[in-house]
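Visitor: Sequence and predicted structure below; questions after.
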Amino acid sequence: MTRARRALIDLSSTSYYHLIARCVRRAFLCGDDKYTGKNFDHRRRWLVERIKLLSSVFAIEIAAYAIMSNHYHLVVKVNRQQALKWSNNEVICRWYKLYRGTPIIDRYLRGEELIEEEQLLVTELIEKWRARLFDISWYMKNLNEFIAKRANKEDGCTGKYWEGRYKSQALLDDAALLSCMAYVDLNPIRANMANKLEDSDFTSIQERIKQLQSNNVYVKSEITHQVKQPKSLKPFGIRDHARTLPFSLLDYLKLVEWTGHHIHTEKNRHILKGTPNILKLLKIGGATWLEVIKNYSNHYGHFVGSKTVLRAHAAKNDVSWYKGVG
């Protein structure tokens, strides 16, 4: 049964969400279309550029992304408190980067004298825009509509481009965030589109690795938290840093590399070796972790977390059961 979006996105429970949108037509979103012989890889760049632009405008940060042949994945963090601290002028400036303004706001910006009713209208508009600038639905609406119009124009056609509304998953704890990010970053590996993380085009992990390489830092070597990270992505840090992802960048890269290696060598019954530090810290067994990543899309529904967290969240929302508990 379809759930109302307000029941799926609850910022009081978590600020992290996994978002997925899928192309509705036979023609690929990106990649090679075997029916027409056309290649649409340039559309992947459209998506990456657009999500980065939107995240520079919205109070929504990108933690991970993967642009696949006919769908894409995003892991984002909503910074509601940041948006609430913006000045009125900053809200207007951000909104005007994407949408046309209104005469009353233009008059306000010019410093013209406004009567009381006009001042109230200005305040209402600014607060409405502020709320939309940390709203995932507005973020996804702006992203998907832009890509649909551009792709339809290129294809010389009209009609729906996306398969219904986007899918969202609330990531309710650190383990959920970690497993979702790894699942997203490993999508090209699992789909046999790439053999190495460095070759996983149009993914956040490739972007992070390239940044390290540009810093002359070898991925497997010891690095500090001061290593320069991509500006357009939410940085890794440590658990006590509120503005960063609660993991070490090096530990995360090692985890994803280890996971991808074991998924690739599963048919050879490769013995699990050297459980990554992050899994030890979160008290997750290596075999359990690999099972979660391999079956992530089937194991969870709209909410991801430990069984205890899922049960508590279900009770909070007066729901008897969430997929992933049983």
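Guide: Received, thanks. Numbers count the residues shown, from 1 in each chain.
Visitor: C-alpha only now, for contacts and for neighbours.
Guide: Noted.
Visitor: Could you pull out the helices in the stretch 201-326 of the chain for me?
Guide: In order along the chain, the stretch 201-326 of the chain carries the following helices (DSSP state H, counting those that start in this stretch): 204-214, 249-264, 277-281, 286-294, 296-299, 307-316.
Visitor: what's the closest of the ones you listed to residue 160?
Guide: Comparing the helices of the stretch 201-326 of the chain against residue 160 with C-alpha to C-alpha, the closest turns out to be helix 296-299 (24.7 Å).
Visitor: just how off-centre is that closest one within its chain?
Guide: 17 Å (C-alpha atoms, centre = their mean, to the nearest Å).
Visitor: Provide the contact partners of stretch 48-59 at residue level.
Guide: Outside of stretch 48-59, the residues within contact range by C-alpha atoms under 8 Å, 6 or more residues apart in numbering are 61-62, 67, 78-80, 82-83, 94-95, 97, 133-134, 139, 143, 202, 232.
Visitor: take a look at this one as well, against the first:
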Amino acid sequence: MTRARNALIDLSATPYYHLIARCVRRAFLCGEDKYSGKNFDHRREWLVERMKLLSSVFAIEIAAYAIMSNHYHIVVKVNKQTALDWSDDDVIKRWYQLYNGDSLVDRYISGEVFDDATMTFFNEIVSKWRLRLYDISWYMKNLNEFIAKEANKEDNCTGKYWEGRYKSQALLDERALLSCMAYVDLNPIRANMANTLEESDFTSIQERLLHFKAQIKGSKKAQLNPSQNIPQKDEPAHISQPTELKPFAGEYIAGTIPFSLLDYFELVDWSGRHVHPKKTGYISHSIPRVLVTLNIEETVWLEQVQSFRRQYANFAGSKHALSRQAAKNDVKWYKGAG
């Protein structure tokens, strides 16, 4: 049964969401179409560039992404309080990066002094824009409409490009966040489109890994394990992370993903070597440190990163978190709780 979007996006429950959109036409979002012989890989660049531009405008950060042949995944964090803390001028500047704005706001920008009645109308406009700038639906609207227009122009056609509205999953706890991010980053590995994380084109794990390796090149403080080809040891404090992705920084550090970057690299690499349909070579017999910390069984974890989308519906998390959210929304249960 279709549910209203405001029943699926509950920022009081969690700021993290897994978003998926799929093409409706046979023509590929990206990759090579065996029927037409055309290659659409450049559309992946459109998507990545657009989602990053939107995240610089909206109070919505990208935690993970994967651009596949006819669909894409994004894991985002909504920073509602950040948007509420913006000044009116901040809101206007951001909104004007995407839209023409409003004539009344143009007068404000030019320095006109408003009377009380006019100021009330002005405040209503800015408040509406502020709400939209941390609204996932407005983020996805801007992303999907832009790609649809560009693809239709290139295909010399009109009509629907996306398969209905986007799908969303609320990630109710740290375990759901971590497993969903790994699920998203491992999409090309599971689909046998890539053999290694570095070969997983247009994924956040590839971007993070290549950025890290560029940072540590020539450094003696961090090395690569030749059998795993992932960074080893704790990352040096001065090593930066991609500025357009939400950073990892370990536990209890505000504004970051609550896990170590190197622990995440280890976890995703280890998981990929188990789930790849034709993977050969070294597989560590030691369980990644994150799984030990979160007390997650190896088999349970591997099942989650292979079938996360099927295990849960619109809400993902522990049985306790799902039961609590179901009670809050006055429903009997959510998929994954039973």
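Guide: Ah, there it is. Treat the numbers as computed from the prediction; the structure is a model and nothing was measured.
Visitor: what's the TM-score here?
Guide: Once superposed, the chains reach a TM-score of 0.97 (TM-score structural alignment, normalised by the length of the first structure), with 325 aligned residues with a C-alpha RMSD of 1.5 Å.
Visitor: Could you give me the PyMOL syntax to select whichever of the contacts of stretch 48-59 of the first structure are buried?
Guide: One line in PyMOL is enough to select the buried members of these, burial here meaning 16 or more other C-alpha atoms under 10 Å:
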select buried, resi 61+62+67+78+79+80+83+94+95+133+134+139+143+202+232
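Visitor: Give me the subset of the contacts of stretch 48-59 of the first structure that lies in strands.
Guide: With strands defined by DSSP state E, the entries of these inside them are 61, 62, 67, 78.
Visitor: now do the same end-to-end measure for stretch 284-303 of the first structure.
Guide: According to C-alpha to C-alpha, to the nearest Å, stretch 284-303 of the first structure extends 19 Å from its N-terminal end residue to its C-terminal end residue.
Visitor: Provide the aligned range in the second structure for that stretch.
Guide: The aligned range for stretch 284-303 of the first structure in the second structure is 296-315, by TM-score structural alignment.
Visitor: quick one on the thing from earlier: tabulate the ones in strands among the contacts of stretch 48-59 of the first structure (CSV), appending distance to residue 177 of the first structure.
Guide: Formatted as CSV, those follow (distance: C-alpha to C-alpha, whole Å):
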residue, distance to residue 177 of the first structure
61, 14
62, 12
67, 19
78, 13
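Visitor: Quick check: the farthest pair among those residues?
Guide: Farthest pair in these (C-alpha to C-alpha) is 67 and 78. Separation: 20.5 Å.
Visitor: tell me the centre residue of the second structure?
Guide: In the second structure, the C-alpha closest to the average C-alpha coordinate belongs to residue 75, at a distance of 2.4 Å (C-alpha atoms, centre = their mean).
Visitor: Report the separation between residue 278 of the first structure and residue 251 of the first structure.
Guide: From residue 278 of the first structure over to residue 251 of the first structure the distance is 6 Å, taken as C-alpha to C-alpha.
Visitor: angle of whichever strand or helix holds residue 183 of the first structure against helix 204-214?
Guide: Secondary structure assigned from DSSP states H and E places residue 183 of the first structure in helix 174-185. Here the directions of helix 174-185 of the first structure and helix 204-214 differ by 80 degrees (axes from the mean of the first three to the mean of the last three C-alpha atoms, to 10 degrees).
Visitor: Where does helix 174-185 of the first structure end up in the second structure?
Guide: When helix 174-185 of the first structure is aligned against the second structure using TM-score structural alignment, it corresponds to residues 174-185.
Visitor: which residues touch that stretch?
Guide: Residues from elsewhere that reach stretch 174-185 of the second structure (C-alpha under 8 Å, 6+ apart): 16, 18, 63-66, 73-75, 171, 203-205, 258, 268, 294, 301, 304-308, 316-318.
Visitor: what about it, how far off from the first structure?
Guide: With both structures laid over each other, stretch 174-185 of the second structure and its partner residues in the first structure are 0.2 Å apart on average (mean C-alpha distance after the TM-score superposition for the first structure).
Visitor: tell me how far that stretch is from the chain's mean position?
Guide: 10 Å.
Visitor: ok so, going back, ok, residues contacting the match of stretch 284-303 of the first structure?
Guide: Where contact means C-alpha under 8 Å, 6+ apart, the residues beyond stretch 296-315 of the second structure that reach it are 8, 167-172, 179-180, 182-183, 186, 190, 271, 274-275, 287, 291, 322, 334-336.
Visitor: Swap in 6 Å and give it another go.
Guide: 168, 169, 170, 179, 183, 335, 336 (C-alpha atoms under 6 Å, 6 or more residues apart in numbering).
Visitor: which residues in the stretch 101-250 of the first structure form strands?
Guide: Secondary structure of the stretch 101-250 of the first structure (DSSP state E, counting those that start in this stretch): strands at 167-171.
Visitor: ok, and the most crowded of the contacts of stretch 296-315 of the second structure?
Guide: With neighbours taken as other C-alpha atoms under 10 Å, the top of these is residue 183, carrying 27 neighbours.
Visitor: Distance check, it against residue 176 of the second structure.
Guide: Using C-alpha to C-alpha, one gets 10 Å for the distance from residue 183 of the second structure to residue 176 of the second structure.
Visitor: Over to residue 144 of the second structure?
Guide: Taking C-alpha to C-alpha as the criterion, residue 144 of the second structure is separated from residue 176 of the second structure by 26 Å.
Visitor: Check residue 338 of the second structure too.
Guide: Distance of residue 338 of the second structure to residue 176 of the second structure, given as C-alpha to C-alpha: 16 Å.
Visitor: which one of these two has more residues nearby?
Guide: Counting neighbours by other C-alpha under 10 Å for residue 338 of the second structure and for residue 176 shows that residue 176 has the greater number, 21 against 8.
Visitor: Look up how far residue 308 of the second structure lies from the more buried one.
Guide: Distance of residue 176 of the second structure to residue 308 of the second structure, given as C-alpha to C-alpha: 9 Å.
Visitor: neighbours of the residue nearest to residue 122 of the first structure when sequence neighbours are not counted, just the number please.
Guide: Take residue 122 of the first structure and drop its neighbours on the chain: the residue closest to it by C-alpha to C-alpha, 6 or more residues apart in numbering is residue 105, 6.3 Å away. Number of residues near residue 105 of the first structure (other C-alpha under 10 Å) recorded here: 19.
Visitor: how much space between the equivalent of residue 105 of the first structure over in the second structure and residue 140 of the second structure?
Guide: Structural alignment (TM-score structural alignment) places residue 105 of the first structure against residue 105 in the second structure. As defined by C-alpha to C-alpha, residue 105 of the second structure lies at a distance of 25 Å from residue 140 of the second structure.
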